[in-house]
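[1] Okay, structure incoming, though there's no sequence with it:
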């Protein structure tokens, strides 16, 4: 009992008659406190050597493992107007099901027979191609005929030239013979005149020789005239040969020019055919965009554009589709200082929002309500929030994740690292050191996930 009051009762009361006084007298506070402190110290030493699993905690959200299984917006590929809806929000659809119908708003596509008329234009242009090809073939035949006629005409002209050349040779011989006869007649006349002066020949013989001389001179002049005429014929034959070549060459050049012009028109027509074919294909493909269809099985979650008669632009979102049969994953974000600790294949404990849990971060084996996962991908670039994103999928050796989780739901994650004593973890936390850095065997941070049902590489 504390002696706080200045008035003591020890002399007035028999302390042995009261049990409470005995209790206080027998108690030794210092000894009890020492035992308590010793017990606490021993317990602390024992607990400090228990194993503690280092971990990195972060927040994330539920997503799909494959990009094709994540929520997607269906956009319109053309400008148009909503005419009819075939689905409602929350409805399950299959791949290829029609979701809504869009009509045209551009005047260039108003014609209901646009595809048919374009096909007619294409058929006409293709027929013009046949006409140009037939004309080119006809010009080829014409060119061959002109070349053949030129060859025959040139051969004929060469024959005329050869005949003129031979005639010149014959006339030259006749001319030389006439000159020789004229020289002989002159010598005979000179001898005849000498004999006449001597009286050995009569005047009649002399005059006969003079007459023969005149005849020889006349033959010589006639032969020279024929020779000149033959030379003129030879020149005319040469001119005719050149004229034939020039005439038919000019015809060939005109035929070639017309053929080249036709070939140019043929290429232009082919370009027009290709252009019309392109337009026809575009019209046919565009007609297929009037009905917006489901690209895969899933659920209609939201109709972004609503109503009948609402105008929409190309690329504008129409419907949000949530794919079916999703293999879920969790996106977790870690600080850059913890990124070297993360590796593909790391074990992760996940706490999904809405599921009751009792968590002992250092003793995951005795935690309740957590689910197992493993890291399958690590981003190579930092996210907008200043942290690095990791993708975690379900651990096949752990219990399956809840079926009721949905994409976008919250999740808290604990990436499990080394097992260390509790005293080391306390010392690390006090000093602000990061968890232990280590490299697992067969490390490969470039591993990427594949579609459901396929193993990691």
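    Nice, thanks for sending it over. Bear in mind the structure is a predicted one, so any value in this text is a computation, not a measurement.
[2] C-alpha from now on. contacts and neighbour counts both.
    OK.
[3] who's in contact with residue 182?
    Shown in contact with residue 182 (CA atoms under 8 Å, 6 or more residues apart in numbering): 213, 216, 217, 220.
[4] 7 Å instead?
    Counting by CA atoms under 7 Å, 6 or more residues apart in numbering, residue 182 touches 213, 216, 217.
[5] tell me which element it is part of?
    Assigned by DSSP states H and E, residue 182 belongs to helix 114-198.
[6] need the longest strand for this protein.
    Secondary structure of the chain read by DSSP state E shows that its longest strand is strand 51-64.
[7] Just give me how far that strand sits from the chain centre.
    Put simply, strand 51-64 sits 40 Å off its chain's centre (CA atoms, centre = their mean, to the nearest Å).
[8] Show the subsequent helix or strand relative to that strand.
    Following strand 51-64 in sequence order, the next helix or strand is strand 72-75 (DSSP H and E).
[9] show me where the stretch 351-457 of the chain has strands.
    When assigned using DSSP state E, counting those that start in this stretch, the strands of the stretch 351-457 of the chain occupy the ranges 371-378, 388-394, 410-421.
[10] now the longest one against strand 388-394, angle please.
    Our comparison of strand 410-421 with strand 388-394, counting by axes from the mean of the first three to the mean of the last three CA atoms, to 10 degrees, yields an angle of 90 degrees.
[11] Okay, buried residues for strand 410-421 please.
    410, 411, 412, 413, 414, 415, 416, 417, 419, 420, 421 (16 or more other CA atoms under 10 Å).
[12] next one: the shortest one
    Neighbour counts over strand 388-394 (16+ other CA under 10 Å) mark 388, 389, 390, 391, 392, 393, 394 as buried.
[13] That strand vs strand 371-378, what angle?
    Angle of strand 388-394 versus strand 371-378, following the same axes, to 10 degrees, is 130 degrees.
[14] for comparison:
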């Protein structure tokens, strides 16, 4: 029975086996593998963006409320900065007048003319006040001179009165002597009568001199009263003129305010006319049109469409957990897998040996956490490796592998079994950690 061939293949008692060599070989290989280097890493997701604000997708809004009149673009069109996108027309009754700017300018010119008239009136009133003050001074000087003349006149009249009084007193004495002599018969009646006439004339002359003095005194009193009334008269006229001047100044200030308001309206209307044509603020592709058709009513600040700039200054934003944040620093290496580009990735410890991935380096980490409880990390292209593909677009998805410290494989297994985080270490940063356009 031992001679049967089948027996020889089925029963192997007493024969040596090679399985121990296979087991020992596998153990040696496994023991060697656990000492292989392993790159700790953080895997995350994100999307393509741009570091510069002007290169990110831009929404175009309507600056005023109106009605769409014409479209010059459609979705997918490439536009240059300054190209006309949409034309809108007015719907508010305050701006429907086609000659609104011209009519407002006429109002402005009329108000400016009124302002000039009031300015001239103020100047004329000020000249009038100056003339009144000068007239007041001249009038007071005139009355003062008149008082001096009257004083001189009354002095002369008083001297004349004194002479008349002396003459009258003398004539009176002579009349009394002549009367005595007439009684004694020493003179004739004719002589006595002549002396009596002379005495009467002297008395009359004295009375006339007294009247002149009294009249001059009265004239002096009247002149003094007139001198005192000059201040009141001219002050009243000056105050009235000054009141008119102040009123005109008030009108000037009011007109200045209205002129400024009308000038502001003219400027606003002119600027508003320029808002009927919505222009492209920068070059790019028209996408995501929110409004369609002709005659559609839009509000001010309402979104019309978006423009995606065409640029080559791409960056990547990825999001990491707070627990991983201490392990990330500017200049740190990271590998990317862009959506739409095939890649063969050795997940885990050898991402640098993966095929189809692209290199980048951390530019900065935001200090504020977002609504999802993650921190945003901005990554730029690493110029030391192959360039990122030109076909990538803003908003496309990205898978990132942030490279950390190199450790043995057995240590990484031990770390994961115990649930420890990756090792904290100081990364060797690239000194050229800048982003250039």
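    Cool, got the structure. Because the structure is a prediction, the values reported are computed rather than measured.
[15] With both chains overlaid, what TM-score comes out?
    The TM-score (TM-score structural alignment, normalised by the length of structure 2) is 0.85; 426 aligned residues with a CA RMSD of 3.6 Å.
[16] circling back: next helix or strand past the helix holding residue 182 of structure 1?
    Downstream of helix 114-198 of structure 1, the next assigned helix or strand under DSSP H and E is helix 203-288.
[17] Turn the buried residues of strand 410-421 of structure 1 into a markdown table, columns for distance to residue 369 of structure 1.
    As requested, these are exported to a markdown table (distance: CA to CA, whole Å):
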| residue | distance to residue 369 of structure 1 |
| --- | --- |
| 410 | 15 |
| 411 | 12 |
| 412 | 12 |
| 413 | 12 |
| 414 | 13 |
| 415 | 16 |
| 416 | 16 |
| 417 | 20 |
| 419 | 21 |
| 420 | 24 |
| 421 | 25 |
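[18] ok, which pair from those residues is furthest apart?
    Spatial extent of those (CA to CA) is set by the pair 410 and 421 at 31.5 Å.
[19] Show me what residue 49 of structure 2 aligns to in structure 1.
    Under the alignment (TM-score structural alignment), residue 49 of structure 2 pairs with residue 63 in structure 1.
[20] measure residue 2 of structure 2 to residue 140 of structure 2 for me?
    Going from residue 2 of structure 2 to residue 140 of structure 2 by CA to CA, to the nearest Å gives 167 Å.
[21] between these two, which one's more packed in?
    residue 140 (18 against 8; other CA atoms under 10 Å).
[22] Quick check: closest non-adjacent residue to the more buried one.
    In space, and not counting its chain neighbours, residue 140 of structure 2 is closest to residue 227: 6.2 Å by CA to CA, 6 or more residues apart in numbering.
[23] middle-most residue in structure 2, spatially?
    In structure 2, the centroid-proximal residue (CA atoms, centre = their mean) is residue 264; its distance is 14.8 Å.
[24] Residue 214 of structure 1 - how many residues pack around it?
    Neighbourhood size, residue 214 of structure 1 [other CA under 10 Å]: 15.
[25] how near is it to residue 128 of structure 1?
    According to CA to CA, residue 214 of structure 1 and residue 128 of structure 1 sit 81 Å apart.
[26] Next: residue 185 of structure 1.
    83 Å.
[27] which of these two has more neighbours?
    residue 185 (21 against 17).
[28] Residue 281 of structure 2 pairs with which position in structure 1?
    So residue 281 of structure 2 corresponds to residue 295, using TM-score structural alignment.
[29] How about that match, nearest residue that isn't a chain neighbour?
    residue 95 (5.3 Å).
[30] ok so, going back, run a quick neighbour tally on the residue nearest to the match of residue 49 of structure 2 when sequence neighbours are not counted.
    The shortest distance from residue 63 of structure 1 to any non-neighbouring residue, by CA to CA, 6+ apart, is to residue 407 (4.8 Å). Applying other CA under 10 Å, we find 17 residues neighbouring residue 407 of structure 1.
[31] Residue 213 of structure 2 too?
    21.
[32] And residue 101 of structure 2, by the same measure?
    Residues within reach of residue 101 of structure 2, counting by other CA under 10 Å, total 18.
[33] likewise residue 409 of structure 2?
    Residue 409 of structure 2 has 19 neighbours, counted by other CA under 10 Å.
[34] Does it touch residue 32 like I think?
    No: taking contacts as CA atoms under 7 Å, residue 409 of structure 2 lies outside contact range of residue 32: 9.8 Å.
[35] Pretty sure residue 79 of structure 2 sits against residue 282.
    No: counting by CA under 7 Å, residue 79 of structure 2 does not reach residue 282; the two are 8.0 Å apart.
[36] What lines up with residue 163 of structure 1 in structure 2?
    Correspondence of residue 163 of structure 1 to structure 2, assessed by TM-score structural alignment: residue 149.
[37] how near is its match to residue 217 of structure 2?
    In this view, residue 149 of structure 2 and residue 217 of structure 2 are 12 Å apart by CA to CA.
[38] Looking only at neighbour counts, state which of those two leads.
    Neighbour totals were compared for residue 149 of structure 2 and residue 217, and residue 217 leads with 16 against 13 (other CA under 10 Å).
[39] Dump the strands of the stretch 351-457 of structure 1 to TSV, plus distance to residue 365 of structure 1.
    Formatted as TSV, the strands of the stretch 351-457 of structure 1 follow (distance: least, CA to CA, whole Å):
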stretch	distance to residue 365 of structure 1
strand 371-378	11
strand 388-394	17
strand 410-421	11
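[40] what about those, which gets the closest to residue 352 of structure 1?
    Comparison of the strands of the stretch 351-457 of structure 1 against residue 352 of structure 1 by CA to CA identifies strand 410-421 as nearest, at 4.5 Å.
[41] what about the closest one, how far off from structure 2?
    In the superposition against structure 2, strand 410-421 of structure 1 averages 1.7 Å from its aligned positions (mean CA distance after the TM-score superposition for structure 1).
[42] which other residues reach that strand?
    48-62, 332, 346-353, 436.
[43] Which of the residues you listed are buried? Put it as a ChimeraX command.
    Entered in ChimeraX, the line below selects the buried ones among the contacts of strand 410-421 of structure 1, by 16+ other CA under 10 Å:
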select :48,51,52,53,54,55,56,57,58,59,60,61,62,332,346,347,348,349,350,351,352
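[44] What's residue 87 of structure 1 aligned with over in structure 2?
    Aligning on TM-score structural alignment places residue 87 of structure 1 opposite residue 73 in structure 2.
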